[in-house]
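**Q** Okay, sequence plus prediction incoming.
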Amino acid sequence: MIKLHILILILISISIFPSIISQKPYCNKTCPNSILNNLPYPFGFSSGCEIQLNCSQNGIVSIGEFAVEKANDKDGLLVSLPSKCGRNVEALHTLYSENYAPTSENAILMENCTDKIRTCMVPEMMFQPQLQVIDCGGKSDVYGNVSCYSGDTNLPFLDYENVMMAGCHFLLSGMVVKMVGDNPALSLDVQVVKLGWWLKGDCECSEDAICTKFVSPVNGGDGYKCQCKDGFSGDGYKASSGCRKGSSGCHLFGRCEGNNIVGVFVGVVTIGGSLIACIGLVCCYARRRTIAASFSKKNRRLCEVKGITIPIYSYKEIEKATNGFSDKQKLGTGAFGTVYKGKIRKGEWVAIKRIKHRYDTDNINQVMNEITLLSTVSHQNLLRLLGCSVEKTDQILIYEFMPNGTLSQHLQREKGNGLPWPVRLTIAAETAQAISHLHSSKPPIYHRDVKSCNILVDYNFKAKVADFGLSRLGMIESSHISTAPQGTPGYLDPQYYEKFHLSDKSDVYSFGVVLTEIITGLKAVDFSRRHSEINLASLAIDRIGKGNLEDIIDPFLKPIKDDSIMNSIHKVAEVAFRCLALDSDMRPPMAEVATELENIRASNFPSWKENIDIVSAQ
């Protein structure tokens, strides 16, 4: 038996030695504190990686001055390009390298051009609401100041020379455009640029992969990309996972790829090679079991965070409660999952959020983030988490049920006939108190997605703030944290976009937009309005600043002649105006906003019961 062990060790040593000699430089794929960790091949953060990205100490992954939001084969490289006045147009050159370049799907917005570019596939009314600082030159005519360039859709990349031919001085912003039929439409990722990438040289693809060759738009050199043929999975690259069909074969020491064991055992007898193969298969099987167990363990811990245990429900219970996730019980679908209503255990109605089937680390972290935050903060105006289910690799969260839907639905008359002012004001005051509570936590919590459709109302029209998937913990000793902008267009803090500084004042700006919705009954972004009024924040700042608030007050509220009501509407508008200040230092803290709104409410409508009676009487 001892001799067999020695023989196995000798054979392993022989098989490893050639690979050690030919091993490529180490590629670091981890950026501490970043949402982009464990990047797929060929991306990484060291010189040993085929495509090297930058990793800053605060966790921002970037190319030059621009933050990277995604890096994979499906989406390419999505790079944040927020609107900014005075950015030199030469900054665009940073996005061109010997491994990547902006694709023809992009629309690039520039200022102060010698020649007006009129080849942009995006209509003016579509790109204007995405630009929080569109009027950099102080001109009212958009085309007098901003030009838009789109590439030839028959070509894969934007031609840098063609972009520069217009003689533009400044690079304002960019966005990805997709075609819906014959019509252009903005992608959900606004103010970003999509970079296509390739590897240099001749094809180094697996046998079961298709190689697509490129001519680099930067230096004219040869490039290529690999893609596995139909019926095979993997990334197709020899240096990575290759392609595999059915159950994968495995290398020694847990590296699984391809259909065969890669490696040549020179001078080894057939029985020796068989032993090595068996050992490799056992190692691979054990590794796969470990990964599966790790995933399962991480999933089980979803409901046990920071010493707080959340009730766990079985998948069968959830399936029964939602009638097999029936469309009839569907409440709505968002970016991260679908919400259903159902009855569980004690027969109480609950809202059941089924996370979309994505098993990557980011998705799990998103779920864990929401559970952690909801289980460690408690406030009467924050939506309560009641439990979760983690079977069948599904992540399901269970919340208290809000029968009256969202504030947005009521303001847009999708539910009911409209809310009277006392009810709107009370919802605003309660929402401000909930957000203020988050900001006063230690460490503070920044919601990052404050909007009217994330404010729910119960039977008594009591407000509950929901959806903490994007929330972040702040740092007590710092005024802000640096992170790539995420949120909803129309609500996003423009300074957060420009400087990547997330702070409590970012939530204050978003809440200012909600206040203008409450006053006007208008949507935060509406393409049916005139191009200068598509963005509600800009419209409100203009009208309130000029003393023309009456122009935008919700017609539902205008017939009211009560002086106390009109007086309180004007006071709330003043609060909203301060919240929407472009300079975050000029915005009031949320605690001050909450106090002001409560004072306005208490001085005019001291009884909440009277407000409910007003709604019930409609």
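**A** On my side now, so go ahead.
**Q** Only C-alpha atoms from now on, for both contacts and neighbour counts.
**A** Will do.
**Q** What is the three-state secondary structure of residue 112?
**A** Of the three states, residue 112 takes strand according to DSSP: H, G, I helix; E, B strand; the rest coil.
**Q** gap between it and residue 170?
**A** For residue 112, the distance to residue 170 equals 7 Å [CA to CA, to the nearest Å].
**Q** now swap in residue 416 and tell me
**A** Counting by CA to CA - residue 416 and residue 170 are separated by 48 Å.
**Q** in a helix, that's where residue 374 is, yeah?
**A** Yes: under three-state DSSP, residue 374 falls within a helix.
**Q** doesn't residue 386 make contact with it?
**A** No: if you go by CA atoms under 8 Å, residue 374 and residue 386 don't touch, sitting 9.7 Å apart.
**Q** got any residues that touch both of these two?
**A** Among the neighbours of residue 374, none is also in contact with residue 386 (CA atoms under 8 Å, 6 or more residues apart in numbering).
**Q** What sits closest to residue 245 if chain neighbours are left out?
**A** Sequence neighbours aside, residue 232 is the residue nearest to residue 245 in space, at 4.8 Å (criterion: CA to CA, 6 or more residues apart in numbering).
**Q** Between residue 416 and residue 170, which is the more surrounded one?
**A** Comparing residue 416 with residue 170 by other CA atoms under 10 Å, the one with more neighbours is residue 170, at 21 against 13.
**Q** Pasting the second one now:
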Amino acid sequence: MNPTILPPLPFPNLFLLFSVLVFSSLLPTSESTDHYYLQNCQPKSCGNLINVSFPFWFRSLQPDYCGYPAFELRCENDTTKLSIPEEDYHVLDISYDKRTITVSMARFASSDTCLLPYYNLSFSLTPFTISSLNRELVFVYNCSARKDGFVAITCHNNRSYAYLGGTYRIEESEGSFGSCYTVVMPVLTSPDPDVKKYPQLLANGFLLNWTSPDCSECSRSKGQCGYNNETRNFMCICPDRAHWRSCYEGSSKTALTVGLSTAGGLSFIIFCLLCFLLYRRKKKKQFAKSNLFDRNTSLMMSKFECEQGSSLTSPIFSYDELHEATNGFDASNELGDGGFGTVYKGNLKDGRVVAVKRLYENNYRRLEQFMNEVKILSLLRHQNLVTLYGCTSRRSRELLLVYEFIPNGTVADHLHGSHASESLLPWKVRLSIAIETADALNYLHSIEPQIIHRDVKTTNILLDNSFHVKVADFGLSRLLPLDATHVSTAPQGTAGYVDPEYHQCYQLTDKSDVYSFGVVLMELVSSMPAVDISRDRNEVNLSSLAIRKIQQQELDEFVDRRLGYDSDYRIKVMISEVAALGLRCLHSEGEVRPGIKEVLEILRAIEKSGWKSDDSLLADTQMKEEARLLKSGSPYSPDSVTDRWKSSSSSMTSFTT
């Protein structure tokens, strides 16, 4: 290999850089600015709470980078308040050693004897859990007879009673008292508690456990723990800048910055020499990195061709062929963003209409996602998964993937996107979409090795002309080893769909897909997007909104009324059952969620029982529209990725009223 000759920096550029640094050495360093950020995040006090610090922070007293969003506090009239989606709480005490917080519901602070709880507490999708150190304060309403050991609540006329039980049980206690409507509240009690003083027990509050990233390493390095709103991760705020874990990281870079700041006193010749050496080293690194990428690209593509070439009908396409098929990757043929590349519509010479995904940029991370999708899709054959036709050779000038073309947009387009105003997806079609998506995920979770999609969302669920499902975009998918229960990996996915347990514990399981599918179910029921910043701050995530509405028996305020929820009892029952199933999928603990196989079986049972006399419904206006949609296309179009494929990168209870 011939040696690479690097040109020196032009003299005018060196002189300009030298002048800038000379004058910058006379200015204050950035350290004073960063000290300002450090001071902003110093511990604060409010009322009886002293030295409140990370991960908690006060909105009115500190910037939002001083703590995690879920730990936001408010100081109002010397009272510290914590907001959870369903309720406001008064914070009575915080223990950083035990990682507990004592809170009481704000509406019980007055100890009014007639203020009673009417729903069980839920802290799902939050970093808080109810401590087992609490005791159970049980309330029953509308009872047919008085319960032994219960104290009558005389200020209510609905035969209400209260009872102080033993250790608080984490599992649901609702329904354990027969025909009574039951609510169980956690309380902290004195050594000799009196159930008759239940208003005071409620006012005294209860104990919550909380979890957050470890701050000790940052604190030991004289830094201030904080939260990076852009990356949504922990950061350590230091005198020089923000670091990941501690101020010790990157200390050499800090020393270099200080050295350059004082370089104005050095001679011009020495400074020019230093700049020249730095420039030369940088060019060498770029040259080495380019060679490394080329070698790895060649190696990975070669491995793909050897191992997968025989499993595809026509795995290798030429660049010129695809360039011609897409009219030179013309902007008018662009279908959208496919995760790690732009997708174009193309017409092959053999008559097939295809979708061509073009890699964004030649970096190794993008290449890994590209090859991951090739590896995953080459293993799969299912009617509800998008088919990979092939890819370009490792010798091609660009990396391109070729898929079957799905012409009818995404589920997101039809629910709340570009197609939402054209026609309403009727309930029968939505239920079918849910079943076919669950069937595709069940296939992924059932094969060996198991595949976890990791980016299940309505923009990755494509629809053909007959509204059948094609699940797409496997760039983030992972193969789960046969002897493993999970994969430890940094959380990836799309905001609003990411499993909170996966985000917190960095452990990816098949139940992570179940959580994402739960969000999809709620979109199908409500026609609302998974994330909408125009909604109330506690309802930006659709999962939080759905959980609150269902737990408060307000499903009728959540569903899309146009589906026939008010006019057709059978639709009302099915929507209620699907919402209840979605609630189980959204449980904060993965082990409590049902498996995707069980989800599929329940959805099929709901469909079967709901449409027993389907013929009698065809007279309904909604069913006529549905019939028109279903007859407009043939079953499973063979050349069926979407006209606007938009993707970004990452016990059943009936609630019928």
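**A** Great, that's in hand. Everything numeric in this text was worked out from a predicted model, so none of it was measured.
**Q** And the TM-score between them?
**A** The pair, once superposed, lands on a TM-score of 0.60 when counted by TM-score structural alignment, normalised by the length of structure 1; 425 aligned residues with a CA RMSD of 4.5 Å.
**Q** circling back to that earlier point, which residues touch the residue nearest to residue 245 of structure 1?
**A** Each residue near residue 232 of structure 1 by CA under 8 Å, 6+ apart is listed here: 208, 243, 244, 245, 246.
**Q** Residue 520 of structure 2: what's it in contact with?
**A** For residue 520 of structure 2, the contact set (CA under 8 Å, 6+ apart) comprises 457, 458, 530.
**Q** how about the last one, what's its partner in structure 1?
**A** Structural alignment places residue 530 of structure 2 opposite residue 524 in structure 1 (criterion: TM-score structural alignment).
**Q** how near is that match to residue 454 of structure 1?
**A** 13 Å.
**Q** Which one's more surrounded, these two?
**A** Neighbour count, other CA under 10 Å: between residue 524 of structure 1 and residue 454, residue 524 has more, with 22 against 18.
**Q** helix, strand or coil for residue 528 of structure 2?
**A** coil.
**Q** sec struct for the residue most central in space within structure 1, please.
**A** Closest to where the C-alpha atoms of structure 1 average out (CA atoms, centre = their mean) is residue 486, at 5.0 Å. Of the three states, residue 486 of structure 1 takes coil under three-state DSSP.
**Q** Was I right to think it contacts residue 448?
**A** Yes: Residue 486 of structure 1 is within contact range of residue 448, at 7.3 Å (criterion: CA under 8 Å).
**Q** picking that back up, I'd like the contacts of residue 232 of structure 1 laid out as a markdown table, including distance to residue 226 of structure 1.
**A** Shown next, in a markdown table, are those (distance: CA to CA, whole Å):
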| residue | distance to residue 226 of structure 1 |
| --- | --- |
| 208 | 10 |
| 243 | 10 |
| 244 | 14 |
| 245 | 16 |
| 246 | 19 |
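**Q** Please, where are all the helices along the stretch 351-500 of structure 2?
**A** Listed in chain order, the helices of the stretch 351-500 of structure 2 (DSSP state H, counting those that start in this stretch) span 364-377, 411-416, 427-446, 500-505.
**Q** Who are the packing partners of the third one?
**A** Contact partners of helix 427-446 of structure 2 among helices and strands, from 3 or more CA pairs under 8 Å, 6 or more residues apart in numbering; DSSP states H and E: strand 450-452, strand 469-471, helix 510-526, helix 596-610.
**Q** The ones you listed into TSV, with extra columns for distance to residue 338 of structure 2?
**A** Listed next are those as TSV, based on distance: least, CA to CA, whole Å:
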stretch	distance to residue 338 of structure 2
strand 450-452	18
strand 469-471	12
helix 510-526	18
helix 596-610	25
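**Q** thinking again about what came up before, anything in contact with each of residue 486 and residue 448 of structure 1?
**A** residue 470.
**Q** mind giving me TSV with the helices of the stretch 351-500 of structure 2 and columns for mean neighbour count?
**A** Formatted as TSV, the helices of the stretch 351-500 of structure 2 follow (neighbours: other CA atoms under 10 Å):
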stretch	mean neighbour count
helix 364-377	19
helix 411-416	22
helix 427-446	21
helix 500-505	18
